[in-house]
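Student: make a model of this:
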Amino acid sequence: MKFALTILAAAGWLAAANANAVIDAATLTGASTPLQTAQYGVRNYSAPVTIDGLHSPANYMAAPALPVWRFAQADPTGGVLTFERQPAPPNGWHAWSRKGAVLVTGGGNARADRVYTVYNGQQLIAAINQAGNEPKIIRVIGHIDLRWSQNNTVFREYTSYRDQKFGGSISLPSNTTLVGINDAQGRPARMTGTSILIGGELALSATGDEQSDFKKWIADGKDGDDYPTWTRNVIVRNIAFDTPWDVNPEDSANAYADGITLSRAQNVYISHLSISDGDTPDSLAGSTNKTRHDGALDVVRGSDYVTIASNVFNKHAKTTLVGNGDAGRAWSDEGRMHVTFSGNWYDGANTRLPLNRYGQVHMFNNLIAGSTSTKVADVKFEGGTDARYRSNMLLENHYYNFTGLKVTEVCGKAIKGKDFIGFRSSGHIFTSDKSGTSAIDGQCGYAPPTGNNVWTPPYAYALQTAAAVLTAVPASAGAGKLP
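Tutor: So this is what the prediction gives:
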């Protein structure tokens, strides 16, 4: 019933909108859109080597073994589709573009022979390579880990940075719906030891340069949205993601492998994921070479029109970047990075909720829970929303539920910023063992934006009270919550 109502709501939105202004995001994918998949998902088992002074072989450390992998061999649904063809709802930045309103369909229009059910990493890679940029639905059942091969019977740890970077990553092309299917016990599909890449920053030719090519395109008066290397129209839903353990990070403080990375991607909808370090948190690395995870879900390198909704982020340090650089990224990020965060539950995520550069970010009805007093480093809260260089943020009706944090410390800890061009924050509730319950309104002392830096989301959305968020978000967020 929930999905039927959502589909009806999307249909109603389309009927109410100017039909000429609503674009199926699949039509934005041109024939020139490149596939970036061939180099990924293929192991090379190379030996660790130092690269540009980083990734020293001495820093290599295999991931701790998981207590169990929950592989599957059968489809509990019998192959019957329920929500897989559903388009993304229209209540976020993903449903917009410079050309007007957009319906993100992912692979919802896939032919029957482009609907795949996969049980291991090799089947997932094969499905992507066969379908290419055609609309495709990939249904994940059980447990995917690219370190396993031969139908999940042979395990080999990543041997180096290069082996993990390429052999441990899956690149999703345009017009893809990637969804997890709950098992008979209601447990969601799970992915471990694997990075998901949506898009990539490419040059126009094998001998070109991604930065100079894009700058020349703009200098020639061409529309940046027509630059032919975008990945568009992607939906990811209902999967538990364990962010990958980096076997050979850059150094002791900086890992490389992310959980999910959007890079030069547009019109992307990500919902009902549970993302954490799983059974291999950084603390298992000990006091030396201690950083083994990078971002959980990063939106970078000019990506645009993205919504991250109804997910759970837990037990992870560097949770989310929107924009991964300051002035050096203006050529790709200025005027882009429109991202919505709604209905997410941050529970034991350490920091970057998100850290935002350049982004015009709308956050509403999120639940942020944590502890600044816990001795468990893997879940200790260090910092929340961080508005940085040339960002412009609108925060509405969050619920902050903490231990160890005083209400007088919220500004500067849970909500902070500098060098932004716009920041508005209102309607929140804060509870803590140190402060009881308090309403939080206003700008945390920051001057409100003026002139062109004041904006209103172009999409409709239902704003709940902060009080409602405390129960509504845990009831609906995360993997396994879809019927």
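Student: for the rest of this, base every contact and every neighbour count on C-alpha atoms.
Tutor: Fine.
Student: next one: the lengthiest helix in the chain to chain centre, how far?
Tutor: Longest helix in the chain by number of residues (criterion: DSSP state H): helix 2-16. Distance of helix 2-16 from the chain centroid (CA atoms, centre = their mean, to the nearest Å) equals 24 Å.
Student: what about the helices in the stretch 151-300 of the chain?
Tutor: For the stretch 151-300 of the chain, the helices defined by DSSP state H, counting those that start in this stretch occupy 161-167, 210-219.
Student: buried stuff in the longest one?
Tutor: Residues Glu210, Asp213, Phe214, Trp217 are the ones in helix 210-219 that count as buried (16 or more other CA atoms under 10 Å).
Student: could you dump the residues you listed into a markdown table and include distance to Thr320?
Tutor: Supplementary listing: the buried residues of helix 210-219 in a markdown table, determined by distance: CA to CA, whole Å:
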| residue | distance to Thr320 |
| --- | --- |
| Glu210 | 24 |
| Asp213 | 28 |
| Phe214 | 25 |
| Trp217 | 29 |
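Student: would you do the same for the sequence below? I want to compare the two.
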Amino acid sequence: RRTLPAGDGWASATTGTTGGAAADAAHVYTVTTWDGLKAAFAAGGTAPKIIKVRGTLDADGDTCADFSAAGYDFDQYLAAYDPAVWGYDENLEGEKATPGTQEYLRDRSAAAQAEAIKADVPANTTLIGVGKGAGIVGGSLQINGVDNVIVRGLTLESPLDCFPQWDPTDGDTGNWNSEYDSAVVHNATHVWLDHNTFTDGEHPDATLPSYYGRIFQQHDGELDVVKGADYVTASWNAFEDHDKTLMIGNSDSAGATDEGRLRVTLHHNLFRNLVERAPRVRFGQVDAYNNAYVATTEYAYSFGIGYKSQLVAEKNSFTLPKGVSAASVLYRWNDSPVTTAGNVVNGAATDLVAAYNAAHADTPLTSGAGWTPTLRTHVDPARTVAEVVGRGAGADRLR
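Tutor: As a prediction, the model looks like this:
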């Protein structure tokens, strides 16, 4: 029944975040299966509820064949849309709308998987792992259009998209695009995600095949905060072994829903063995402090500075391997001002904007996000963050 403490990030603003703390005995559930979790979500309407997850819930069935539409055949799909046959000038939207084509059947198959693995989290809910190994494999938590949700103590293994779409027009040589995040905060408010572990688990990108010379990407994000979402705090989570990890704001054209929203606090999270988007930000006033970043040679960047973003990134710790420069921590998608202060890279105090600008004189970034965060509780010195976060972040560290 723990609630988000006062002053603990954006999710503590206005009405605060209490989840299901006020639940009566009739609205406290323990679930051990994915279907049981969906049933608990659906029970009791928006009355406060606490749902305890015991063990690992399997959301995605035994094989991809469980979701395949009659007539869908991946080998036929590859033959039909091989760039040597189809080329790179036309996407597959017309094929998707034409019954009987392999793209049409792929889309029907994808819809069946989506129906199975997505679960809608209701308002006024606390979802919490209990006991050792509590988590979800292959599920996608949809926190959509609701208020007052807490998710704590779960290991969330990324959904594996069985039916990625080939887009020959994505880039010069096409790309495979997948769906499904482990958790999506979509037009929802007052959401606290705490002490969870987000991971690709048994299916890291290194295990995925390639077709048409491009990786058959079966993962999307680990966590997305999009489409008018607001007042979100993510604390003491571990984000591990993933490519496109955390996106805040999904489109430059979403100003009508996103301007003045997407207020998110990230603190004391561990971002380990990631490639990019930790986070990528559009529009939002995002406060990222006291996070620990541990990179491999696959590292691209951590903070993506996107359209009208207002990112404050302070007192974070970065451990970068040999050959990866501090200039890589920031990536400029748009010239939005950013505040970086008190960060350390490999133990040394580093001005991240200055490091970026020294390496990118033609496309510099501007310092000063234009606002000052006030919703913080305890702030650790940056030099201690790697140890503090390494010791305390993740689902198995919830006490």
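Student: superposed, what's their TM-score?
Tutor: The TM-score (TM-score structural alignment, normalised by the length of the second structure) is 0.81; 338 aligned residues with a CA RMSD of 1.8 Å.
Student: sorry, back to before: list just the nearest of the buried residues of helix 210-219 of the first structure to Ala88 of the first structure.
Tutor: Phe214 (29.5 Å; CA to CA).
Student: which position in the second structure aligns with the closest one?
Tutor: For Phe214 of the first structure, there is no aligned residue in the second structure (criterion: TM-score structural alignment).
Student: how close does Phe214 of the first structure get to Arg232 of the first structure?
Tutor: 17 Å (CA to CA, to the nearest Å).
Student: try Ile275 of the first structure
Tutor: Applying CA to CA, the value for Ile275 of the first structure to Arg232 of the first structure is 22 Å.
Student: the stretch 151-300 of the first structure: strands as residue ranges?
Tutor: 154-155, 169-172, 176-180, 189-191, 195-198, 231-237, 239-242, 260-263, 265-271, 274-276, 297-300 (DSSP state E, counting those that start in this stretch).
Student: JSON lines please, covering these and showing mean neighbour count.
Tutor: Shown next, in JSON lines, are those (neighbours: other CA atoms under 10 Å):
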{"stretch": "strand 154-155", "mean neighbour count": "10"}
{"stretch": "strand 169-172", "mean neighbour count": "26"}
{"stretch": "strand 176-180", "mean neighbour count": "27"}
{"stretch": "strand 189-191", "mean neighbour count": "27"}
{"stretch": "strand 195-198", "mean neighbour count": "25"}
{"stretch": "strand 231-237", "mean neighbour count": "29"}
{"stretch": "strand 239-242", "mean neighbour count": "26"}
{"stretch": "strand 260-263", "mean neighbour count": "24"}
{"stretch": "strand 265-271", "mean neighbour count": "28"}
{"stretch": "strand 274-276", "mean neighbour count": "26"}
{"stretch": "strand 297-300", "mean neighbour count": "26"}
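Student: if we can go back for a sec, who wins for proximity to Lys318 of the first structure among the helices of the stretch 151-300 of the first structure?
Tutor: Among the helices of the stretch 151-300 of the first structure, if distance is taken as CA to CA, the winner is helix 161-167, at 18.7 Å.
Student: for Pro449 of the first structure, give me its contacts.
Tutor: Shown in contact with Pro449 of the first structure (CA atoms under 8 Å, 6 or more residues apart in numbering): Ile421, Gly422, Phe423, Arg424.
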